[in-house]
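# give me a 3D structure for the following:
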Amino acid sequence: PIKVKEGTQAGPGILVTGHDLMDLWDLLKQVEGTAVKVYTHGEMLPAHMYPKLGGHPNLAGHYGGAWQDQKREFAAFPGPVLGTTNCVLIPPESYRGRLFTTRTTAVPNGQRLVDGDFSAVIAAALEGAPCEEQIVGESTIGFHRTVLLDRAQTIVDAVKAGQISHFFVIGGCDGAEKGRNYFSDYAQATPPDSFILTLGCGKYRIRDHDYGEHLGLPRLMDMGQCNDAYGAIAVAVALAKAFDCGVNDLPLTLVISWFEQKAIAVFLTLLHLGVKGITLGPNPPAFITPKVFAILQERYDLRLTGSDAQADLRLAMAA
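Predicted coordinates for the structure are as follows:
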């Protein structure tokens, strides 16, 4: 786990959004020896937990939140923005000339880079307006599955001793439509002797609240990108093995926000693994028709987010 500064430092800067950590690494290598600072945005935040990336002198911190806020955040960031994967919106005139994308990621009238040469982005940072010194805080990230698995026995012992009441996985793909405050309401209502694992851009719905610590660990543990859902599964399987039970027998509740295809892939993976009792929302995917939902409800105890997050939480704790 590592603390990451949020905001900008004085001088030229580049903002990197998306998911591709190799693009970030290639950019960092190309800005070595310059005054250009590189900042992560959105799902690139977990880059800081990897020593090789987080320890690079040109990686300066994190700026901004989830993808749906990028039109406001990119307009306010003075330097160029590099979009590495699909979570990039069609840019307005205010920053269209500063937005670059990589390979198959593209926007109309955008500047697409196809060969990993980021010299145009670096030149735009050096020639454009610099960032101001504006550090707005810091956050702790980096609860990679290896970190949690290293402490698995400690966690198991604490559960057996009655020191941990429940685990919640609250995260997924975020969006802008109404109803997503459900996830922040749910997280803030969790009991003080429980832990929340989060991943994906859905973390931005819940990460600004201070959940405090329990047993010397922060109650909110950021496991990484939406792609790191594998890590949450690995931790759950390891805990089930330690308790000599099934994953569905653990004091574990999954509250997942969905928006697009990656989240659907994760959801189908969880069903294939036989995980039951998932709460999904704020609306069901389009393919979950009433008849399909009835089957999933019967076989997997699938639930949709309701209108009262605290009532849903009480049901989960009583199960």
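# going forward, measure contacts between C-alpha atoms and count neighbours the same way
Fine.
# which residues in the stretch 201-319 of the chain form strands?
Listed in chain order, the strands of the stretch 201-319 of the chain (DSSP state E, counting those that start in this stretch) span 213-214, 217-218, 220-224, 252-257, 279-281, 303-304.
# I'd like the distance from the third one to the chain centre, please.
Mean-position distance between strand 220-224 and its chain equals 8 Å (CA atoms, centre = their mean, to the nearest Å).
# next up, for comparison:
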Amino acid sequence: MFCIQCEQTMQTPVGNGCQYAMGMCGKTAEISDLQDVLVYMLQGVSAYANAAREVGVVDADADAYIPQAFFSTLTNVNFDETRLIEYTAKAIETKVRLKAAYEAACTLQGVEPRVLAGAGQFEISAEKAAMLSQAPATAVNRGLSDVGEDIVGLRLLVLYGLKGVAAYMEHARILKKQDEAVYAEFHRIMARLGEDPSDLNELLELAMACGHLNFKVMEMLDAGETEAFGHPVPTKVNMKPVAGKAILVSGHDLIDLQHILEQTKDKGINVYTHGEMLPAHAYPELGGKYPHLVGNYGSAWQNQQKEFANFPGAIVMTSNCLIDPNPGAYADRLFTRNIVGWPGVTHHTGQDYAEVIAKALECDGFKYDEIPHYTMTGFARNALMAAAPAVVEQVKAGNIRHFFLVGGCDGDKQERNYYTEFTKAAPQDTLLLTLACGKFKFNDLEFGDINGIPRLLDVGQCNDAYSAIQLALALAETFDCGVNDLPLSLILSWFEQKAIAILLTLLALGIKDIRVGPTVPGFLTPNLINHLHEQTGLRLTTTVEQDLADILG
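Below you'll find the predicted structure:
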């Protein structure tokens, strides 16, 4: 195996990464290799989807399927070899269908079909042994000895960013938000990656194209969520258990939570969010409608083995990030949904949650109420826009000196205490925006307010970076300046591919001087880091004291 897509990777140089019997995330070498073969096959399918569009052939089923299957290869998503082989089998069928449709359209139009290169020519059977035999040829660091670490590192930057985009595309599709132009651009980038480009400038352009694409997808996902559940409103959420039977919902897909809430009404079951589902409480059609959505249990994804083991009810993983459930002995009450999978864990399909409800009623539930402890969420796009005039007034009055967006992925490395210490050290005349599971490093702290404006504003899930961008654009328009002229600094934590997609979005939009940590993504070589720093000001976090001094002068 070779995998270097997340911050847990064992070694950082592009030639190393996780390459032993098991990755740090818990996936085996065979799972990693099956994922590589699937990704390369999907790039070949995209090659035909891209070519087919040139002759007017659009396959909606292929458009929906390819990002979905690509999503299955993200960190902490699917560890089930049977499902990965099934995805590959469907990819093979899809490629055969697209190729036939493309060639038929070329014949009708008197056009010579293009001979596709790279992944477009890849053929394989959907059998485990056959797939594993092709793993070396499809490894994501293929060609390293020929093109060098910088080129492979850039290929991986685009590939991993596009994985994050694919995940958001699938989240949006579930909410019935699809766009033919988005699919066309996705296939274009995916197909080109399957040809192993080796020009540095072209790869940088592909990275920025990936960022622009992700911005459009986040806009679609924002529309899907707000149309389905209303615009989030600032909401106080209890972070402690209350007595009663219980279901815990983790992941990102709000529609799954809605179905569970609707089907547990009047059944004496309390529903809790976990991790990135915390912002659900702020949506009027979720937290505002169902009183048995009683609070949030636990914190970020990396603590789930302990927290899930202590949760006395059924647990539903709607999307990433899943960790091996076996050490905590809760696999028998864990249910995966959508693209998530673990061998031996029940995979729930359809919208009838009777099995989950039965398991919750069978479990003990919480015996007593704990003393409530609250956090705030719901400062998404509309709430931020409504607060903007008051914020502008406080800025003009000199009461707000600077804005810090401190958010991103959480993780268990000791260096991540930086984000806790940074928010605690930020001066009292600064505002803190946060999003994604990185918020759990500090969202239980009390930061006070500035003349009625809370100093900590939880924007929502990782995809709600879209809301933060909208606020920045609105403030720049109000102050008649560029976004980079605002007193705004982005302090981001990365872990996996969604964070890379968001970083590429910010860079593509021209936002400069972003700080990212706690470590350099392993696929970015020193040369690439230097290049990105020269072009965009991107830099690594250092110490809290040094970074605050550099930012605030």
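# how close are the two chains, by TM-score?
The TM-score (TM-score structural alignment, normalised by the length of structure 1) is 0.97; 317 aligned residues with a CA RMSD of 1.1 Å.
# right, and the strands of the stretch 201-319 of structure 1 - which one's nearest V169 of structure 1?
Across those, the minimum distance to V169 of structure 1, taken as CA to CA, is reached by strand 252-257, at 4.7 Å.
# are we agreed that V249 of structure 2 is in a strand?
Yes. Assessed by DSSP: H, G, I helix; E, B strand; the rest coil, V249 of structure 2 belongs to a strand.
# aligned to it, what sits in structure 1?
Counting by TM-score structural alignment, V249 of structure 2 corresponds to V16 in structure 1.
# T85 is in contact with that match, correct?
No. Judged on CA atoms under 8 Å, V16 of structure 1 makes no contact with T85 at a distance of 10.2 Å.
# who's more crowded, these two?
V16 (28 against 18; other CA atoms under 10 Å).
# ok, now which ones touch the more buried one?
Residues in contact with V16 of structure 1 (CA atoms under 8 Å, 6 or more residues apart in numbering) are L24, V38, Y39, T40, H41, M44, V81, L82, G83, T84.
# make TSV out of the strands of the stretch 201-319 of structure 1 and add distance to A125 of structure 1.
Formatted as TSV, the strands of the stretch 201-319 of structure 1 follow (distance: least, CA to CA, whole Å):
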stretch	distance to A125 of structure 1
strand 213-214	39
strand 217-218	36
strand 220-224	28
strand 252-257	35
strand 279-281	40
strand 303-304	45
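# among the ones you listed, which comes closest to A294 of structure 1?
By CA to CA (comparing all of these), the closest turns out to be strand 303-304, at 10.2 Å.
# specify, as a residue range, where the closest one falls in structure 2.
Residue span in structure 2 matched to strand 303-304 of structure 1, by TM-score structural alignment: 539-540.
# and stretch 201-220 of structure 1, what's buried?
Buried positions in stretch 201-220 of structure 1, judged by neighbour count with 16 or more other CA atoms under 10 Å: C201, G202, K203, Y204, R205, I206, R207, Y211, P218, R219, L220.
# and stretch 121-136 of structure 1, by the same measure?
So, applying 16+ other CA under 10 Å, buried residues of stretch 121-136 of structure 1: V121, I122, A124, A125, L126, P130, C131.
# which residues touch that stretch?
Stretch 121-136 of structure 1 has contacts (CA under 8 Å, 6+ apart) with 5-14, 31, 36, 77-82, 98, 100.
# one more pass at 10 Å, please.
5-15, 27, 30-31, 34-38, 61-63, 76-82, 97-101, 111, 113, 119-120 (CA atoms under 10 Å, 6 or more residues apart in numbering).
# so what's L250 of structure 1 up against?
Applying CA under 10 Å, 6+ apart, the residues near L250 of structure 1 are H166, F167, A236, V237, L239, A240, F243.
# same deal with V107 of structure 1?
G83, N86, V88, L89, I90, P91, R96, L99, F100, T101.
# please verify my assumption that the fourth one contacts E73.
No. Using CA atoms under 10 Å, L89 of structure 1 and E73 do not qualify as a contacting pair, with a distance of 11.9 Å.
# shared neighbours of these two, which are they?
Contacts common to L89 of structure 1 and E73, judged by CA under 10 Å, 6+ apart, are W67.
# tell me how many other residues surround the corresponding residue of structure 2 for A294 of structure 1.
When structure 2 is aligned by TM-score structural alignment, the residue opposite A294 of structure 1 is N530. N530 of structure 2 has 15 neighbouring residues, counting by other CA under 10 Å.
# check A501 of structure 2 too.
With other CA under 10 Å as criterion, A501 of structure 2 counts 32.
# that one maps to what in structure 1?
By TM-score structural alignment, A501 of structure 2 lines up with A265.
# which one in structure 1 is aligned with A468 of structure 2?
Checking with TM-score structural alignment, A468 of structure 2 has A232 as its match.
# what of F311 of structure 2?
Aligned partner of F311 of structure 2 by TM-score structural alignment: F77.
# now, of the strands of the stretch 201-319 of structure 1, which is deepest in the fold?
strand 220-224 (a mean of 26; mean count of other CA atoms under 10 Å).
# what about that one, how far off from structure 2?
Compared with structure 2 after fitting, strand 220-224 of structure 1 deviates on average by 0.6 Å (mean CA distance after the TM-score superposition for structure 1).
# show me what that strand is packed up against.
strand 134-141, helix 145-150, strand 167-172, strand 195-199, helix 229-243 (3 or more CA pairs under 10 Å, 6 or more residues apart in numbering; DSSP states H and E).
# for I511 of structure 2, which non-adjacent residue is closest in space?
N484 (6.1 Å; CA to CA, 6 or more residues apart in numbering).
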